[in-house]
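Asker: with the sequence up front, the predicted model follows.
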Amino acid sequence: MIAETVCSAVAAAGLGIAAVTAYRKRFLAAARLAAYSLVPLGLVMTGAVEWAADTAFSPVAWAGFGVLGASWLLFTTTRAVERRGGGTRKERRAARAAKRDAMAPSASAPSLGPSTSPATRPESKSKAKPRGAESGDDFSDIEAILKKHGI
């Protein structure tokens, strides 16, 4: 009852201020003030204010918010533990084994340097001449890739 009265008074005061603003020939600002002033009145007429007031003073509603907060806390905590790699030892051991089995034992990483076996070395028709020890080493891999693709 009190909340509805306060909202109605706020709406009436806002409409009064909008009327004064319109009297001063600021019609756009007056229309905006009238729109803002009608929001609390519309909330009172739809019953939203009564529902909000009943919810705010209801111990059952606050207990429900507490239960929702606890469930959210449990959810985020379990997600954080899961992302850190938590879980059972069995799951971690299975993940490690799958990671080891996923890679071939004789695989080499191309970014670690040139291959030592001549079979995997790319064949080029003309050898690039290094201009210096440092600049030749830097660009020889790039030149080999470009030649391989015919560029």
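Answerer: Looks like it arrived, so ask away.

Asker: use CA for all of it now, contacts and neighbours both
Answerer: Will do.

Asker: for R24, see how far away G16 is.
Answerer: G16 is 13 Å from R24, where distance means Cα to Cα, to the nearest Å.

Asker: neighbour count winner among these two?
Answerer: G16 (16 against 10; other Cα atoms under 10 Å).

Asker: what about the more buried one, which helix or strand?
Answerer: Under the criterion of DSSP states H and E, G16 resides in helix 2-23.

Asker: what is the end-to-end distance of stretch 96-108?
Answerer: 20 Å.

Asker: which outside residues touch it?
Answerer: Outside stretch 96-108, not one residue touches it by Cα atoms under 8 Å, 6 or more residues apart in numbering.

Asker: just give me how far it sits from the chain centre.
Answerer: The chain centre lies 33 Å from the centre of stretch 96-108; the measure is Cα atoms, centre = their mean, to the nearest Å.

Asker: try it against this one:
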Amino acid sequence: MLAETICSAVSAAGLGIAALTAYRKRFLAATRIAAYSLVPVALVMTGVVQWVSGIVFKPTVWIGFGLLGVAWLLFLTTRAVERRGLGKKAGRTPEAVAPAASAPSLGAGTGSRPQDAGSRKPAAAADAGEDFSDIEAILKKHGI
């Protein structure tokens, strides 16, 4: 009852201000003020004010909002733990993409002397063949 009275008083004051604004020949602003001042009365007539005041003054509603907040926080916490990887089992290791493929060869690593550069060219061709065999093994595994 108190909320309805306050809304009616706010609307009456707004309509008074709209009338004064229209008297000063500012009709567009007066129309806008009148529209805003009719909103509280409309909310009272539709029952929204009574519904909102019923929500605000009931403790069970506030407990329900609190439980929703706790559930939301628990959900976010589990998502954060899952993303950081803390929820995985301790003995579990990630599986390899191609367990049958050999490791790529990186060459002999003897150094970068100019004499070795000429002798390494045939070895580079052999390494390229091995790299393609690894790629072929991966593609065959995936059926490509």
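Answerer: Happy to help now that I have it. Please read these numbers as outputs of a predicted model, since none were measured by experiment.

Asker: off-centre distance for the helix holding G16 of the first structure?
Answerer: Here helix 2-23 of the first structure is found 40 Å from its chain centre; the criterion is Cα atoms, centre = their mean.

Asker: what range in the second structure matches that helix?
Answerer: Across the second structure, the stretch matching helix 2-23 of the first structure (TM-score structural alignment) is residues 2-23.

Asker: distance of K140 of the second structure from S133 of the second structure?
Answerer: 10 Å.

Asker: neighbouring contacts of the host helix or strand of W62 of the first structure?
Answerer: Assigning secondary structure by DSSP H and E places W62 of the first structure in helix 59-83. Helix 59-83 of the first structure is contacted from outside by T55, A56, G87, using Cα under 8 Å, 6+ apart.

Asker: switch the cut-off to 10 Å
Answerer: Contacts with helix 59-83 of the first structure, where a contact means Cα atoms under 10 Å, 6 or more residues apart in numbering, come from D54, T55, A56, S58, R84, G86, G87.

Asker: mean deviation, that helix versus the second structure?
Answerer: Compared with the second structure after the fit, helix 59-83 of the first structure shows a mean deviation of 1.0 Å (mean Cα distance after the TM-score superposition for the first structure).

Asker: starting from that helix, tell me the next helix or strand along the chain.
Answerer: helix 89-102.

Asker: list the buried residues of that following helix.
Answerer: Across helix 89-102 of the first structure, burial judged by 16 or more other Cα atoms under 10 Å covers no residue at all.

Asker: how far does whatever helix or strand comes next after it sit from the chain's center?
Answerer: As assigned by DSSP H and E, the chain's next helix or strand after helix 89-102 of the first structure is helix 133-148. Distance of helix 133-148 of the first structure from its chain centroid, counting by Cα atoms, centre = their mean, is 41 Å.

Asker: tell me, helix 133-148 of the first structure lands on which residues of the second structure?
Answerer: Under TM-score structural alignment, there's no match for helix 133-148 of the first structure.

Asker: now do the buried residues in that helix.
Answerer: Using 16+ other Cα under 10 Å as the test for burial, helix 133-148 of the first structure gives E143, A144.
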